[in-house]
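Undergrad: predicted coordinates and the sequence they were generated for:
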Amino acid sequence: MNKNLTYFVQQDLQFHAKNPMNFGLLPDLDFVSGEHNPSCGDFVTIGGMIQDGKITNLCFQGSGCVISMAMASKLTVAVVGMSLEQVQQLDEQVIEKILGLTLGMNRMKCGWLSVMALQKGVLLYQQSKI
């Protein structure tokens, strides 16, 4: 990644961490699920609305490092319209695409935090409908 692009990505992540989109849990959510990273203290709670098997709204609350908060913010926009099956298939490559950078093993835990909360919430939602 060139120097200008790296700077842009860093600024974008800082912006999302300081001015997160969809921050705060809404009423009447179909699921709410949280995850915590005990090694650093980051935590994220994701809430979502589902209609016809697709994510229609996503919100979060939490506290943590720039990567975990920026990922949660960006995730609330990136997955709207995805099917529940697509959400369960999110992986490291999707995380890096959403963030716009490659993460090392330690920082990948930060990127995964909100995705794990989302996937757990979707799974709990699906199990409640059986």
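TA: Sure thing, it's come through.
Undergrad: from now on I want contacts and neighbour counts done on CA atoms only, so please keep to that.
TA: OK.
Undergrad: could I get the full set of strands for the chain?
TA: Ranges of strands within the chain are 31-36, 43-51, 54-63, based on DSSP state E.
Undergrad: adding distance to residue 128 and mean neighbour count, write those strands out as a markdown table.
TA: Shown next, in a markdown table, are the strands of the chain (distance: least, CA to CA, whole Å; neighbours: other CA atoms under 10 Å):
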| stretch | distance to residue 128 | mean neighbour count |
| --- | --- | --- |
| strand 31-36 | 10 | 20 |
| strand 43-51 | 13 | 22 |
| strand 54-63 | 16 | 20 |
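Undergrad: for these, which one sits closest to residue 3?
TA: Shortest distance between residue 3 and the strands of the chain, using CA to CA, is found for strand 54-63: 28.8 Å.
Undergrad: isn't residue 55 right up against residue 85?
TA: No. The criterion here is CA atoms under 8 Å, and residue 55 misses it with residue 85 at 10.4 Å.
Undergrad: list the buried ones in the helix ranked longest in the chain?
TA: For the chain, the helix with the greatest residue count under DSSP state H is helix 105-128. In terms of neighbour count (16 or more other CA atoms under 10 Å), helix 105-128 has its buried residues at 108-123, 125.
Undergrad: report all helices and strands that that helix contacts.
TA: The contact analysis (3 or more CA pairs under 8 Å, 6 or more residues apart in numbering; DSSP states H and E) places helix 105-128 against strand 31-36, strand 43-51, helix 66-78, helix 84-88, helix 92-99.
Undergrad: one more structure, for comparison:
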Amino acid sequence: MADASQVDALYQEIILDHYKQKHGSGLRDPFESEVHHVNPTCGDEVTLRVHLDAGTVSDVSYDAVGCSISQASASVLNDLVVGKPVDDAFATLDAFQALMQGKGEVEPDEDVLEDGIAFAGVAQFPARVKCALLSWMAFKDATSQALSTQEDA
């Protein structure tokens, strides 16, 4: 069984891999909604687009500037929500948000969060939680706007 330092090293490697090879990076068309979020604490920024198709998240694209945690989190977000029904994507968002706000006390569900479990250690650092959640809150807002627009049509 791996000790805590080995697990931490693995988690750091996962975050760095997502930072170096950003999944979903680059704004793409078509999209229903675009939002821009800024973390006022550190200046990280993300512009995120959501494309929905028949109640499914068919694409999430983004342009991000900031630390490795915020950019890696956007990459993980893309992996976890694209192709899922909106309700399932929001359940994944809820699980990630609970992990981030759990101050290191929440045991992540690897079946739900996959590479997102690598952010478990980030939850112990309140200043970094906002970095990890930046793209997720942008996703929530963009998807909510897209759904609202679809309902109005």
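TA: Cool, the structure landed. This is a predicted model, so every value here is computed, not measured.
Undergrad: what does the TM-score come to for these two?
TA: The TM-score (TM-score structural alignment, normalised by the length of the first structure) is 0.88; 130 aligned residues with a CA RMSD of 1.8 Å.
Undergrad: nearest to residue 15 of the first structure, out of the helices and strands packed on helix 105-128 of the first structure?
TA: Checking these against residue 15 of the first structure by CA to CA gives helix 66-78 as the closest, at 7.8 Å.
Undergrad: could you give the angle of the closest one to helix 92-99?
TA: 90 degrees (axes from the mean of the first three to the mean of the last three CA atoms, to 10 degrees).
Undergrad: picking that back up, for the helices and strands packed on helix 105-128 of the first structure, give me a markdown table that also has distance to residue 1 of the first structure.
TA: Below are those laid out as a markdown table (distance: least, CA to CA, whole Å):
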| stretch | distance to residue 1 of the first structure |
| --- | --- |
| strand 31-36 | 31 |
| strand 43-51 | 29 |
| helix 66-78 | 18 |
| helix 84-88 | 28 |
| helix 92-99 | 13 |
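Undergrad: for these, which one sits closest to residue 6 of the first structure?
TA: Of these, nearest to residue 6 of the first structure by CA to CA is helix 92-99, at 11.5 Å.
Undergrad: what residue of the second structure matches up with residue 23 of the first structure?
TA: Mapped onto the second structure by TM-score structural alignment, residue 23 of the first structure lines up with residue 25.
Undergrad: quick one, what contacts the aligned partner of residue 80 of the second structure in the first structure?
TA: Using TM-score structural alignment, the partner of residue 80 of the second structure in the first structure is residue 78. Contact partners of residue 78 of the first structure, counting by CA atoms under 8 Å, 6 or more residues apart in numbering, are residue 98.
Undergrad: could you measure residue 78 of the first structure against residue 38 of the first structure, distance?
TA: Applying CA to CA, to the nearest Å, the value for residue 78 of the first structure to residue 38 of the first structure is 26 Å.
Undergrad: now do residue 114 of the first structure
TA: 14 Å.
Undergrad: now residue 1 of the first structure
TA: 31 Å.
Undergrad: just residue 97 of the first structure next, same as before
TA: For residue 97 of the first structure, the distance to residue 38 of the first structure - CA to CA - is 25 Å.
Undergrad: next: residue 80 of the first structure.
TA: For residue 80 of the first structure, the distance to residue 38 of the first structure - CA to CA - is 28 Å.
Undergrad: okay, the two: which has more neighbours?
TA: residue 80 (17 against 8; other CA atoms under 10 Å).
Undergrad: from what I can see that one touches residue 57, true?
TA: Yes. With contact defined as CA under 8 Å, residue 80 of the first structure reaches residue 57; the gap is 6.1 Å.
Undergrad: and residue 66 of the first structure, what's its match in the second structure?
TA: In the second structure, residue 66 of the first structure lands on residue 68 (TM-score structural alignment).
Undergrad: can you count the residues close to that match?
TA: 18.
Undergrad: what's the closest non-adjacent residue to it?
TA: residue 19 (5.5 Å; CA to CA, 6 or more residues apart in numbering).
Undergrad: the helices and strands packed on helix 105-128 of the first structure: which one's closest to residue 5 of the first structure?
TA: Short answer: helix 92-99, nearest of these by CA to CA, at 12.5 Å.
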